[in-house]
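**Q** Sequence plus predicted model, see below.
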Amino acid sequence: MSIAVSVAKAGLVRGRSELRHTFTNFQDLWGYVFPAGILLVVMLLQRGATVGPTGFSLGATTLPGAIGMSIAFSGLMSVAAQLITEREDGTLLRNKAIPHGMTGYMIGKIVLTIGMSVVSLLLLLIPGMIIFDGVQMGIAGAVTLVWVFVLGMAATMPIGAVIGSLFSNPTSMGFVMLPMMGLIGISGIFYPIGKFPEWLQGIAEVFPIYWLGLGMRSSMLPDSLASVEIGQSWRHLETFGVLGAWAVLGLVLAPIVLRRMARRESGSAVASRRERAISRRG
């Protein structure tokens, strides 16, 4: 067995093991169920409102956008939070000491994050399609959902790894959450942004969250709903292009930043972070 195959196999085993662990940990299960429940309640409250002149339920329109948002959160925030936490507790340093350990570690995180994202997606998709009339998904819609999901993961996970490499303790995540919430607000997750000022639309179109929401809406909603989107179109080609560009950018930057972070890991650095963590909790 070649080294590459052995490392990949170790990473897959690690990822499956961590994913199984999340299903036996109450805190992790709550992290799956609670956000999905809150989003479904919000969408139920929106069910009586309609989207512009279409007469279509705003709650049903929000469902695919919320799924796109959950993919972005999993790829960006989950990967970043895991890296920061495991830098602090010494997990990264232990993997660094193993030949090809960092490669296997990252493969495991990819498996874990994709698995978590699929669970989060299904927790919204299955009850949402039961609750909301008009949400539909044929073969073409299912294909669209799959390629948007895969490309969305590829676009967000490497950037999440870069973010996690730049911060050294979990409290720093607040600096990431604030702009993230701002982007969600302008990305059409809870209401179409076709009436927003053009400069605000332009900002939203730079980042993956808008395109993930748009791609998911195109997979689940009637074609008539494209009339309230920018350009009155689902813009599949642009969705593929922007998410693909973020994926390429992340795959170029992430290995460079991760190697630099790994070189800086040492026993003294871990000990220092542990002392700061203890002082925060104390």
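**A** On my side now, so go ahead.

**Q** rest of the way, CA atoms for contacts and neighbours
**A** OK.

**Q** need the helices for the stretch 101-250 of the chain, in chain order.
**A** Using DSSP state H, counting those that start in this stretch, the helices of the stretch 101-250 of the chain run over residues 101-131, 139-166, 174-186, 198-206, 208-220, 236-264.

**Q** Which stretch among those helices is buried most, on average?
**A** helix 208-220 (a mean of 27; mean count of other Cα atoms under 10 Å).

**Q** First-to-last residue distance for stretch 14-30?
**A** End-to-end span of stretch 14-30 (Cα to Cα, to the nearest Å): 22 Å.

**Q** Next, the buried residues of that stretch.
**A** Along stretch 14-30, these residues count as buried under the neighbour rule (16 or more other Cα atoms under 10 Å): 14, 15, 18, 19, 22.

**Q** For these, could you give me JSON lines that also reports distance to residue 69 and secondary structure?
**A** What follows is the buried residues of stretch 14-30, written out as JSON lines (distance: Cα to Cα, whole Å; DSSP: H, G, I helix; E, B strand; the rest coil):
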{"residue": "14", "distance to residue 69": "26", "secondary structure": "helix"}
{"residue": "15", "distance to residue 69": "23", "secondary structure": "helix"}
{"residue": "18", "distance to residue 69": "23", "secondary structure": "helix"}
{"residue": "19", "distance to residue 69": "21", "secondary structure": "helix"}
{"residue": "22", "distance to residue 69": "21", "secondary structure": "helix"}
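
**Q** and which of these is nearest residue 138?
**A** residue 19 (29.6 Å; Cα to Cα).

**Q** check contacts around the closest residue to residue 267 other than its chain neighbours.
**A** Distance criterion Cα to Cα, 6 or more residues apart in numbering; nearest residue to residue 267, sequence neighbours excluded, is residue 93 at 7.5 Å. Residue 93 is in contact with 87, 262, 265, 266, 267, 270, counting by Cα atoms under 8 Å, 6 or more residues apart in numbering.

**Q** any idea how far the closest residue in space to the fourth one that isn't next to it in sequence is from residue 209?
**A** The one in question is residue 266. The shortest distance from residue 266 to any non-neighbouring residue, by Cα to Cα, 6+ apart, is to residue 93 (6.6 Å). In this view, residue 93 and residue 209 are 32 Å apart by Cα to Cα.

**Q** how close does residue 78 sit to residue 268?
**A** For residue 78, the distance to residue 268 - Cα to Cα - is 26 Å.

**Q** Second structure follows, compare the two:
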Amino acid sequence: MTPTTVAAWAGWRRGLIELRQSFTNGQDLFGHLFWPAAMLATIYFVGDTALDAGGLLLGTMLLPSILGMNVAFNGLLTMSQLLAVEREDGTLLRAKATPNGMLGYLVGKVVTVSGTLIAGVAIVLIPGLFLVDGLALGSLSAWLTLAWVVLLGTVASLPLGAVLGSLCSSPRSLGLIMFPIMGLAAISGIFYPITSMPEWLQWIAQAFPLYWLGLGMRSALLPDAAVAIEIGESWRHLETLGVLGAWTVFGLVVAPIVLRRMARRESGSSVAERRHKALQRIA
């Protein structure tokens, strides 16, 4: 085996170990379950609200939209959070000091976050199937659409999350990332049809992956009549492929460049300086 293959294999195993630890640690498990539980509670309490689309209920529309949001949030925020935290505690520096360590480190993070993302989708989807009426998952095409949207959304969001995480000097600066993403969720048709919003907001939302992830999920899970609430009354699968594909290419091109620059700047003195600042804030 070549050194690159050894590093990638080590990263794969490390990612699986971290994933297992994450779902067997009480604090981490609470974090994995709290957000899905809150979203499911929201779906339950607003589920009987009717929309102007052939009797479609708000809860029925919310479930696939929230699934799309979970894919984006896990890919963007979890990846950026892990990079920011492990940059500050010196984990990234130790990986840099090991031959092919950065490759193994990044493979491990991709495995961990991807596993967390898929588990998050299942945690919401499985109970949601019993809570929500009117879903259309009785065909193979629906499940195939769900699969390619989750896969493409994951590949599109993970590199972007790595870029955002490399731009954060510490975990405390993650709020600068979180608030714009939350604002984007508010205008991307996640919680209410995007066609009810001003046209200029619709154009902004369509420039980012979050809207297209929600749209792709709705196209997989909702009946054909639900397309009436979408822009142009179409599921726009080709456009979904195009936009998510473009963000994937952008992330895969930019992420290695940004991560290499971040790794070059890491040193023992920079880690010590960040720790000193963190201790000063605690004191």
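**A** Sure, I can see it. None of the values given here were measured: they were computed from a predicted structure.

**Q** What range does stretch 56-70 of structure 2 cover in structure 1?
**A** Counting by TM-score structural alignment, stretch 56-70 of structure 2 lines up with residues 56-70 of structure 1.

**Q** what separates that stretch from the chain centre, distance-wise?
**A** Taking the mean of its C-alpha atoms, stretch 56-70 of structure 1 sits 16 Å from the chain's own mean (Cα atoms, centre = their mean, to the nearest Å).

**Q** how many other residues sit next to residue 135 of structure 1?
**A** Other residues within reach of residue 135 of structure 1, judged by other Cα atoms under 10 Å, total 20.

**Q** so it touches residue 126, yeah?
**A** No. Residue 135 of structure 1 is beyond contact range of residue 126, at 10.8 Å (criterion: Cα atoms under 8 Å).

**Q** Quick one: residues contacting the spatially closest residue to residue 77 of structure 1 that is not a sequence neighbour.
**A** Spatial nearest neighbour of residue 77 of structure 1, chain neighbours left out: residue 160 (6.1 Å); criterion: Cα to Cα, 6+ apart. Each residue near residue 160 of structure 1 by Cα under 8 Å, 6+ apart is listed here: 75, 76, 77, 78, 79, 80.

**Q** 10 Å instead, please
**A** By Cα atoms under 10 Å, 6 or more residues apart in numbering, the contact set of residue 160 of structure 1 is 72-83, 250, 254.

**Q** Please produce a markdown table containing these, extended by secondary structure.
**A** Output for the contacts of residue 160 of structure 1, formatted as a markdown table (DSSP: H, G, I helix; E, B strand; the rest coil):
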| residue | secondary structure |
| --- | --- |
| 72 | helix |
| 73 | helix |
| 74 | helix |
| 75 | helix |
| 76 | helix |
| 77 | helix |
| 78 | helix |
| 79 | helix |
| 80 | helix |
| 81 | helix |
| 82 | helix |
| 83 | helix |
| 250 | helix |
| 254 | helix |
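
**Q** Mind putting those into TSV with distance to residue 106 of structure 1?
**A** Output for those, formatted as TSV (distance: Cα to Cα, whole Å):
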residue	distance to residue 106 of structure 1
72	18
73	18
74	15
75	13
76	14
77	15
78	13
79	10
80	12
81	14
82	11
83	10
250	14
254	11
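
**Q** and the host helix or strand of the residue nearest to residue 266 of structure 1, which stretch of structure 2?
**A** Per DSSP states H and E: residue 93 of structure 1 is located in helix 91-96. Under TM-score structural alignment, helix 91-96 of structure 1 corresponds to residues 91-96 of structure 2.

**Q** repeat for stretch 2-16 of structure 1
**A** Taking TM-score structural alignment, stretch 2-16 of structure 1 hits residues 2-16 over in structure 2.

**Q** again with stretch 202-222 of structure 1
**A** Stretch 202-222 of structure 1 maps onto residues 203-223 of structure 2, going by TM-score structural alignment.

**Q** Using the aligned residues only, give the average distance of stretch 117-129 of structure 2 to structure 1.
**A** Once fitted to structure 1, stretch 117-129 of structure 2 is off its aligned match by 0.5 Å on average (mean Cα distance after the TM-score superposition for structure 1).

**Q** Find the nearest non-adjacent residue to residue 107 of structure 1, please.
**A** Nearest to residue 107 of structure 1 is residue 11, by Cα to Cα, 6+ apart, at 4.8 Å.

**Q** Report the contact partners of that neighbour.
**A** Here residue 11 of structure 1 is in contact with 5, 17, 101-111 (Cα under 10 Å, 6+ apart).

**Q** swap the cut-off to 6 Å and go again
**A** Contact analysis of residue 11 of structure 1 by Cα atoms under 6 Å, 6 or more residues apart in numbering lists 104, 105, 107, 108.

**Q** what helix or strand is it on?
**A** With DSSP H and E as the test, residue 11 of structure 1 turns up in helix 3-22.

**Q** relative orientation of that helix and helix 101-131 in degrees?
**A** 50 degrees (axes from the mean of the first three to the mean of the last three Cα atoms, to 10 degrees).

**Q** Would you mind getting the average deviation of helix 3-22 of structure 1 from structure 2?
**A** When structure 2 is superposed, helix 3-22 of structure 1 averages 0.9 Å from its matched positions, counting by mean Cα distance after the TM-score superposition for structure 1.

**Q** So for residue 163 of structure 2, what's the nearest residue that isn't a sequence neighbour?
**A** Nearest non-adjacent residue to residue 163 of structure 2 (Cα to Cα, 6+ apart): residue 255, at 5.3 Å.
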